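Chemist: Sharing a model that was predicted from the sequence below.
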Amino acid sequence: MRIAAHPSTESAPSTADPLRWRALAAIAAGQLMVAVDVTIMNIALPSAQRSLHLSTAQRQWVITLFALAYGGFLLLGGRLSDLIGRKRCLLIGLAGFAAASALGGAAVNSTMLLVARALQGIFGALFTPSALALLGTTFTEPAERGKAFGIYGTVMAGSSGIGLILGGVLTSYLDWRWCMLVSLPIAVGAAAGVSATVRATPRRLGTEVDIVGAVLATTGLMALVLGFTRAESQGWATPITLGVLAAGVILLALFVLVESRTGAALLPLRVVRERRRAGAYLAVLCMAIGMFAGFFFLTFYLQDILGYSPIKAGLAFLPFTAAIMLGVRVIRGFLMRAPLRLLLCPGLLACAAGLALLGLLRADGGYVTGALPVVVLLGLGVGCVLLPANNIATLGAGPDTGVAGAIVMTSQQIGASLGTALLGSIAATATTAYVHSHAAAADLPARAAVHGYNVAGLSGAAFLCLATTLVFLLTGPRNPNQ
C-alpha cells in the first residue's frame, strides 16, 4: 500500500542546533513517561485486581497487553515518522498517550483498563522511534553522542525502577488509578518542550507503509503471547494452545517472507543483516525476557509472600535504579572503545545471575538475602546492555535510522511480553505440580507460589546463558583486525 506524503519545506535538524540539549531533555521526559508505564502498574496490579475484579489471566494481560501493543507497532511507528514527520509523531504520540492514560484512570471494568493499556502501547510506539531517530541524527560527534546516549540510556534503563517506586507511592497514598493519571502532566510538559525545541524534519516523498507486514508481525506476536498465556491455565499440550503457538510461528515466518520481497519493507532485512546490530537486538530481547519476568515475580513475592505494602514494595526496587546508573556509568567510558561483545555479554550474564538467585528464594526468606541481590544484578545487567545497544542500532543506519532505533524498543517490548507470558506459564505449571505433590504441607499456598518462582527463575537463567553465547558469537569479529 502506497501513501504519498506532500512536499514539505521544513528544515532538517543540525548538529550545531543550540537547542539540541533542551530538545533531548524534552524527548527524554516523554520517553520516561512511556517507559515508566511499562512497570508502574506492576505494583498497582493487586489493588487494581481487587477493585475491578480481574481474573488471574486478565491480571497478567494488564502488563502483557501494553508491552505487546508497544512492541508490535514500533516498526510501523518508525515508518510513519518518515511519512508525517518526526516532530508530528512526537506530538501525536504524547497527546494520544495522555488520552489513553485518562481512559485507564477512569476505568470501571476490566475492558476499559485493558483497552487503555493497549492504546497507551500504540501511541507510545508512535513516539519512541521518532525520539531515537532524532537522537541518532542530531548527536553525531563521538563525544556528544556518548553523552547524549548515556543520558537517554539512563532514562530508559532507570524508568523501570522509577515506575515500580512511583507505582508503590501512588497506590499507597492515593489510589491505583493515579498510576495511569500521572502521565497527563508529564505529557503536557513534554509536548511543550518538544514544540519549543525540536525542529521539524522533512517528510520523505512517496513513503510506502507496509500494512501487510504490520498486520503479520502484530498478529503473529499476539498469537505467540496468547499461546503462552493459555498454557498457564489450559496446559501446554492442549490443541488450542499448540494451534495458537503454531499460528504465531507461521505468521512471523510469512512476515519475514513478505519483508524479503517488498521494496517498502516495514523491517528492511538489511538492517538486521549487519551482525553487530543483530547481536544488539538479540541481547535486548533476551535481557527483557529475564528482567520483566523477574519484576513480575518479585512484585508478588514482596507483597503476597513477605507482606510488603505497595509503597514498601516499590521502594524495595530503588536499588535497581542505582544499579542501572552504575552500569551505565561504567559502560559509558568504554562505549566508543571496547568491542561490542565485551559490553553486551557481561550485562546478559548479570541478568542471568539475578534470575538464578530468584531460583533460591524461600517462602520464609527475607529481602536483604533474597530479593535485594536479584534486584541489583538485574539493574547492572540492564544498564550494561541498553546503552551500547541503543548506540550501535542507530550508528551509521542512514535512511533506516528510525526503523533501526525502533527495533531496539521492539526487541525490549516483545521480550517483556514473551518473558512474562512464557516464564509466567512455567511458574504456574510448577506451582500446580507442587500443590498436587505436597497437599499436606504447611503454608502450602506460599510455598507453592515461591516454588513456581524458583523454577521460572532457574529456567530463565539457563536461557540467558545460552543467549549470551549466541550474542558473543554473533557480535565477534570475522577477522582479527576487526
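Modeler: On my side now, so go ahead.
Chemist: Please make it C-alpha for all contacts and neighbour counts, starting now.
Modeler: Noted.
Chemist: Can you tell me what sits against stretch 188-202?
Modeler: 7-13, 19-20, 22-23, 26-27, 29-30, 85-88, 90-91, 94-95 (C-alpha atoms under 8 Å, 6 or more residues apart in numbering).
Chemist: Can you tell me the number of residues neighbouring Val182?
Modeler: For Val182, the count of nearby residues is 19 (other C-alpha atoms under 10 Å).
Chemist: just Ala187 next, same as before
Modeler: 26.
Chemist: that's a helix at it, yeah?
Modeler: Yes. Checked against DSSP: H, G, I helix; E, B strand; the rest coil, Ala187 lies within a helix.
Chemist: Ser130 - nearest residue in space that isn't next to it in sequence?
Modeler: With C-alpha to C-alpha, 6 or more residues apart in numbering as the measure, Arg86 is the residue that lies nearest to Ser130, at 5.0 Å, once sequence neighbours are left out.
Chemist: distance of the one you found from Gly96?
Modeler: When distances are taken as C-alpha to C-alpha, to the nearest Å, Arg86 and Gly96 turn out to be 15 Å apart.
Chemist: Next one for the comparison:
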Amino acid sequence: MNASAATAARPSIAPPAPRSSHRWWALAVLALAQFLVVLDASIVNIALPTVGTALGLDTAALAWVVTAYVLPFGGLLLLGGRLADRFGHRRVFLIGVAGFALASLAAGLSVDGTMLLAARAVQGAFAALLAPASLALLTQLFPDGAARGKALGLWGAVAGMGSAAGVLLGGVLTASFGWPAVFFVNLPVGILVLVAIPLLITRDRTSGGERMDAAGAATATLGLAAAVAALSEGGTLGWTSPIVLGLGSAALALLAAFVLVERRASHPLLPFSFFRNRDALAGNLVMLLVGGSTVALFFALSVYLQEVLHLDALAAGLSQLPLAIALIGIAGVVPAVVAKAGLRSTLAGALVVLGAGVVWLALAGSTGFVAGFLLPSVVIGLGLGATFVTATQLAVRGVSESESGLASGLVNTAQQIGGALGLAILGGIAAAQTSALLAAGSGATAATSGGFLLLFLGVAVLAITGAGVTALVRSR
C-alpha cells in the first residue's frame, strides 16, 4: 500500500483543541475583547447629540448610528459561531478583532453620516465573528470543573459590565476628547488582543472539510436581521408602519424558510437536536429575557438620571459606577455559591435579586439619590452580574467541543434579539404612559417618572419570568 493510500485509509483526526500555558491571561484578553463588543452597543448613546451636530444628522439618522451596529451583529451571530466551528475559533476570532478595530478607526474618522453608518455596520459584522469565537475559546481552554465556573464568572461579569460602562465611558470620552474618542478607544485594545492571543493560545481546532449550510446561513442571517430591524424601528415608526410590518413579515417568512432548510440539510447551520440539551435551551431562554431587561434598563437609566434626577451627562455616567463595581465584585462569589446551591438555584436566585432591585428603584420615587437610586442600583448590579455568569454557564453546559461556536453564537443571538425586543416593547409602554400623563396635565418630570415606573416594573417582570423558566425547563 502506498503512502497516499495509507493516509486515505486512516480515519481523520480533528486537530487538538486550543491549549495555553497561560490560560488565565488568555481569558483576560478574550474577556477584554468581549467587553468592547458589548460596550460599543451603548457607548455612543451619550455622544449622539455631539455626533449629530458635527455631522449634521437629525434624530432619525442618529437612531441609525445604533441600529446600524445592532442589525448585522444580531443577524450574523449564528453564522459567526458556525464559521468559527468550521474554520477555527482562534482564526475567526483574530479576523473579527482586526476587522472590528479597522471599522472603529473608520468610524472615528467619519466626515459625514453615510461614512459613519457604513463603518458601524462593518463593526457589527466583525463583532458577530469575534463574540461567539471568543466564548468558544473560553469553553475549550476551561473544559470543565471549578476552573470553568470561575472563568465563566469573570466572563459574565465583564460582558455585563460593558452595558453599564458604556454610559460612563461615553460621557467621559466625549466630554474630554470629543465624539471620535468613543471609537478610537477600540484601536489600542484591538492591537493588544491581536498581539497577545497568538502568543497565549498556540493551537486551533477546526471541524475539517464539513460543508457549510449556505441556504441556512442566508435565511437565518436575513431573517434575524429583518427581525432586529423591525423590533428596533417599531418604537420609532410605530408598529403599524408599512416599513415595520414589511420587515416583520419578511422576518417570519425567512425564519420559516430557515426551519424548512435545516430539517433537510445534511450539515445544518443549527441542528435542532441541539435543543435536546435542556440546559442549553433554558440558558438561551433566560438570556433572551435578560437581554431584554438589560438593554431597556440601561437605556432608561441614562434618561432617568438626566431628566428625572437632573444630573448632567458626566454625572449620570459616574452615578452608574457603583452598579458596575457590584456587577464585577459578585463574579468572584458566584462560583462558590454555585458549588453549594447548584447552578439553576443560583441563577433563579440571581434573577429574583435583579427583579427586587428594579422594583425598589421603581417604587423609591423622590426619596433622594442614595435611597432612591444608589442602593437599589447596587442590588441590581449584584443580581445582574450573577445572572450573566450563571445563564452563560447554563447555556454552554454539556455542549460538545465541535458545537462550542454554535452554542456561543446562540447565547449572543438570544441576548441581542432579547435586547431589541425588550427595548421596543418596554420603551413603547414608557413613552405611551408619559404621553398620557402629559395629556392629563402632569409636569414633564412627573410624566417621565411615571413612564419609567412602568418600564422598570416591566424589567422586573422579565427577570421573574426568567426565574420561572429556570425552574420549569429542567435537565434530563
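Modeler: The structure has been received and is ready for your questions. Predicted, not measured: the structure shown is a model, and the values here were computed from it.
Chemist: quick one: TM-score?
Modeler: Counting by TM-score structural alignment, normalised by the length of the second structure, the TM-score of this superposition works out to 0.88. Behind it: 464 aligned residues with a C-alpha RMSD of 2.7 Å.
Chemist: Contacts only, for the residue nearest to Ser130 of the first structure.
Modeler: For Arg86 of the first structure, the set of contacting residues under the criterion of C-alpha under 8 Å, 6+ apart consists of Ser130, Ala131, Leu134, Ala200, Thr201.
Chemist: Now check the second structure for the residue matching it.
Modeler: When the second structure is aligned by TM-score structural alignment, the residue opposite Arg86 of the first structure is His89.
Chemist: Is Ala406 of the first structure in contact with Phe127, as I believe?
Modeler: No. Assessed by C-alpha atoms under 8 Å, Ala406 of the first structure is found out of contact with Phe127, at 9.9 Å.
Chemist: Helix or strand: which one has Arg263 of the second structure?
Modeler: When elements are assigned from DSSP states H and E, Arg263 of the second structure belongs to helix 242-264.
Chemist: helices and strands around that helix, which ones?
Modeler: Helices and strands touching helix 242-264 of the second structure, by 3 or more C-alpha pairs under 8 Å, 6 or more residues apart in numbering; DSSP states H and E, are helix 214-237.
Chemist: Give the buried residues for the helix it packs on.
Modeler: Using 16 or more other C-alpha atoms under 10 Å as the burial criterion, the residues of helix 214-237 of the second structure that qualify are 215-217, 219-235.
Chemist: so how much does the helix holding Arg263 of the second structure differ from the first structure once superposed?
Modeler: On superposition with the first structure, the average gap between helix 242-264 of the second structure and its aligned counterparts reaches 3.3 Å (mean C-alpha distance after the TM-score superposition for the first structure).
Chemist: what about the helix or strand following that helix, how far off from the first structure?
Modeler: Remark: after helix 242-264 of the second structure, the chain's next helix or strand is helix 278-307, criterion DSSP H and E. Superposed on the first structure, helix 278-307 of the second structure shows a mean distance of 1.2 Å to its aligned residues (mean C-alpha distance after the TM-score superposition for the first structure).
Chemist: chain center to helix 278-307 of the second structure, what's the gap?
Modeler: 9 Å (C-alpha atoms, centre = their mean, to the nearest Å).
Chemist: go on, stretch 332-345 of the second structure?
Modeler: Between the mean C-alpha location of stretch 332-345 of the second structure and the chain-wide mean there is a distance of 23 Å, by C-alpha atoms, centre = their mean.
Chemist: neighbouring contacts of it?
Modeler: Contacts of stretch 332-345 of the second structure from elsewhere in the structure, counted by C-alpha under 8 Å, 6+ apart, are Ala146, Gly149, Lys150, Gly153, Leu154, Thr346, Ala386, Val389, Thr390, Leu394, Thr470, Ala471.
Chemist: before we move on, what about stretch 320-331 of the second structure?
Modeler: By C-alpha under 8 Å, 6+ apart, the surrounding residues in contact with stretch 320-331 of the second structure are 150, 153-154, 156-158, 160-161, 164-165, 168, 374, 377-386, 389.
Chemist: Aligned to Arg203 of the second structure, what sits in the first structure?
Modeler: Residue-level alignment of Arg203 of the second structure against the first structure, with TM-score structural alignment as criterion, gives Ala200.
Chemist: can you check Gly291 of the second structure too?
Modeler: Under the alignment (TM-score structural alignment), Gly291 of the second structure maps onto Ala288.
Chemist: Distance of Ile162 of the first structure relative to Arg199 of the first structure?
Modeler: Following C-alpha to C-alpha, the distance that separates Ile162 of the first structure from Arg199 of the first structure is 29 Å.
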